[in-house]
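Student: fold the following and give me the result.
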Amino acid sequence: MIEKINLNNILFLDIETVPETEDFNSLDSELQELWQQKTQYQRKDDYSAEEFYDRAGIWAEFGKIVCISVGYFANKSEIRNFRVTSFFGEEATILKDFNNLLNNHFNQAQNLLCGHNIKEFDIPFLARRMIINNITIPNKLNLFGKKPWEIPHLDTLELWKFGDYKHYTSLKLMCKVLGIPSPKGDIDGSQVGQVYYVDKDIDRIITYCEKDTIAVAQIFLRLRQESLLIEDEIIHV
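Tutor: All right, here's what the predicted structure looks like:
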C-alpha cells in the first residue's frame, strides 16, 4: 500500500531530452542511414528522415539529456518540506551528478524513485545514456536479475492504470482530473529541442522540468488521499 511508504524515502524525478545534434545534417552519414532505418515505421511516407529528426530526443540512441529535475520530501513531524533541484550542463556531467546523488543519498533498500511513465521512458533513457557515456549504472537503475517486486521504482502512470495495461494518461490530464494545478507552462515537450538549440534558454527548460517533478509529487499525494503541497512548502535549491 502506497499509504505506508515514508515520503522521505522517495526521490521524484523528471528528465528533459533533445536530439543529440541540432539538425539531421550534423549526423555522420552512417548515423543518418541508421536514423532512416530506425524511424521508417513511424515516418511511413508522411515525413522524410530529415523532417522527422526533431523527434530524435525520444530515442536514447539519437537523443541526449539536457536536464534532470529531482524533488524529495524532508518532512519533520507535522511540517512538510519538498525540496526541488536540477542538474544541467554537459550530459556527462548531468549524469555523473545524478549518479552521485543516488549513490550517496538514495541508495538504501527503502529508497524509491518515482516519476510519470518512468518505467517506459525516464529509467531506460537514463540507463542507456549512462552506458553510452561510460558511466557505471547505479544500483537504483540497474534492473538486471531483479524480480518485479524488487524493482525500486514507483510509476504514477502505472499506479493510475490499476492493472489496465492498455490505458495511457498524460501527466497533464492526470493533473486536470485530480484537481492539481497544471505543471505545463509556456512550452511543451515537443518544443524543448527548439528552446535548447535555437533559443538557448536552459533556464526555461529547467523551470518546465521542475514543474513536472512537482506535479508527480502532487499526483502521488492525491493517490494517497493526502492534501496537496502549497507554495510555501516547496523549496527550490
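
Student: okay, CA-based contacts and neighbour counts for the rest of this
Tutor: Will do.

Student: give me the helices and strands touching the helix or strand harbouring residue 130, please.
Tutor: Using DSSP states H and E, residue 130 sits in helix 123-132. Applying 3 or more Cα pairs under 8 Å, 6 or more residues apart in numbering; DSSP states H and E, we find helix 123-132 packed against strand 63-73, helix 91-105.

Student: could you also give me the structure for this next sequence, so I can compare it with the first?
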Amino acid sequence: MIRSTSPFFGEVVCVGMRWLKGDGTHRDNVICESNEHDTLERFFDVVNHESAQSVRFVHYNGLGFDIPFLIIRAAHHGTKITNQKFTDLRRFSYKSHIDLMQFLANWDFRGRVSFDIACRSFGIPSPKEGKVTGATVGKAFKERNLEGIKQYAMEDVKATHKLFEKLRDYIS
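Tutor: All right, here's what the predicted structure looks like:
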C-alpha cells in the first residue's frame, strides 16, 4: 500500500501478494517491515528469487501505477531488481504482466473503470468497502494502523485473484 500517488512524494508501506502454485494452491503474504527500504528489500528478495523468474505478475492497473511506483521507490533506495520480467513494462503484452484493467479496457484509456466497479460488475466483493481503503492508507499509517493496512492489502490481493479467475480463460 502506498501513502501517495507520486513515487517522488510517497512511500511504500506494505506489499500484498498471492503466489499461485502449480498444484492449484496458493500462498499469501503481506510484506510490511518497519521502514520502506526493508519492505522493498524483502519484496524484491521474493521477486528476484529464481522460482519467480518464470511467473507472470497479475494486477489491476499495475502497469499504470503499482509497478512503476515500486520500481522508482526501489531505485530511490538502491534496491536491486534482477527479475527482468518484473521490469518489462511493455504495453499490449501479457508475457510478463497481466494488467486486468488494461485487458478489460482493451488497452484503451477511455474504457478503463475503477477496480471497485470491475469487482462489482463480476460479483466480487470490493476491497474498497473496508475500514482502510487506498484513499485512507495515509491516515491509517499516521495512526500506526498497520494491521488495518495489511488487511486492506490482502483483501485487494484476494479480489484481484478472484477477478483473474473469472477472466483467465479469455486472456492469451
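
Student: report the TM-score for the pair.
Tutor: Once superposed, chain against chain, the TM-score is 0.87 (TM-score structural alignment, normalised by the length of the second structure); 166 aligned residues with a Cα RMSD of 2.1 Å.

Student: can you give me the strands in the second structure?
Tutor: Listed in chain order, the strands of the second structure (DSSP state E) span 15-20, 26-31, 57-59, 97-99.

Student: so who does the closest residue to residue 30 of the second structure other than its chain neighbours touch?
Tutor: In this structure, residue 30 of the second structure finds its nearest non-sequential neighbour in residue 16, 4.2 Å apart by Cα to Cα, 6 or more residues apart in numbering. Listed by Cα atoms under 8 Å, 6 or more residues apart in numbering, the contact set of residue 16 of the second structure reads 1, 28-31, 150, 153-154, 157.

Student: repeat that for residue 156 of the second structure.
Tutor: 126-127.

Student: what do we get in the first structure for it?
Tutor: Under the alignment (TM-score structural alignment), residue 156 of the second structure maps onto residue 212 of the first structure.

Student: with residue 134 of the second structure instead?
Tutor: Structural correspondence for residue 134 of the second structure with respect to the first structure (TM-score structural alignment): residue 189.

Student: quick one: its match from residue 80 of the first structure, how far?
Tutor: For residue 189 of the first structure, the distance to residue 80 of the first structure (Cα to Cα, to the nearest Å) stands at 30 Å.

Student: now the match of residue 134 of the second structure: closest residue in space, sequence neighbours ignored.
Tutor: Once flanking residues are discounted, residue 189 of the first structure sits nearest to residue 16: 7.8 Å by Cα to Cα, 6+ apart.

Student: picking that back up, still contacting in the first structure, which of the contacts of residue 16 of the second structure?
Tutor: Retained in the first structure (both residues aligned by TM-score structural alignment, their matches' Cα atoms under 8 Å) from the contacts of residue 16 of the second structure: 28-31, 150, 153-154, 157.

Student: closest one of these to residue 110 of the second structure?
Tutor: The closest of these to residue 110 of the second structure turns out to be residue 157 (Cα to Cα; 24.9 Å).

Student: tally up the residues packed near the closest one, please.
Tutor: By other Cα atoms under 10 Å, 23 other residues sit near residue 157 of the second structure.

Student: so what's residue 134 of the second structure up against?
Tutor: With contact taken as Cα under 8 Å, 6+ apart, residue 134 of the second structure is in contact with 1-2, 128.

Student: how close does the lengthiest helix in the second structure sit to the first structure?
Tutor: In terms of residue count, the longest helix belonging to the second structure (DSSP state H) is helix 146-167. Mean deviation of helix 146-167 of the second structure relative to the first structure after superposition (mean Cα distance after the TM-score superposition for the first structure): 0.5 Å.

Student: can you point out the buried residues in that helix?
Tutor: 146, 148-164 (16 or more other Cα atoms under 10 Å).

Student: tilt between it and strand 26-31?
Tutor: Counting by axes from the mean of the first three to the mean of the last three Cα atoms, to 10 degrees, helix 146-167 of the second structure lies at 140 degrees to strand 26-31.

Student: roughly how far out does helix 146-167 of the second structure sit from the chain middle?
Tutor: Helix 146-167 of the second structure sits 9 Å away from the centroid of its parent chain (Cα atoms, centre = their mean, to the nearest Å).

Student: quick one on the thing from earlier: winner for burial among the helices and strands packed on helix 123-132 of the first structure?
Tutor: strand 63-73 (a mean of 24; mean count of other Cα atoms under 10 Å).

Student: that one vs the second structure, average distance?
Tutor: Mean for strand 63-73 of the first structure is 0.6 Å (mean Cα distance after the TM-score superposition for the first structure).

Student: equivalent range in the second structure for that strand?
Tutor: Mapped onto the second structure using TM-score structural alignment, strand 63-73 of the first structure spans residues 10-20.

Student: and that stretch, how far out from the chain middle?
Tutor: Its chain's C-alpha centre and that of stretch 10-20 of the second structure lie 6 Å apart, by Cα atoms, centre = their mean.

Student: just to revisit the earlier point, with neighbour count added, can I get the contacts of residue 134 of the second structure in JSON lines?
Tutor: Listed next are the contacts of residue 134 of the second structure as JSON lines, based on neighbours: other Cα atoms under 10 Å:
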{"residue": "1", "neighbour count": "23"}
{"residue": "2", "neighbour count": "21"}
{"residue": "128", "neighbour count": "16"}
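
Student: how about residue 95 of the second structure: what's its closest non-neighbour residue?
Tutor: Among residues not flanking residue 95 of the second structure along the chain, residue 56 sits closest, at 6.8 Å (Cα to Cα, 6+ apart).

Student: cool, residue 158 of the second structure as well?
Tutor: residue 18 (7.8 Å).
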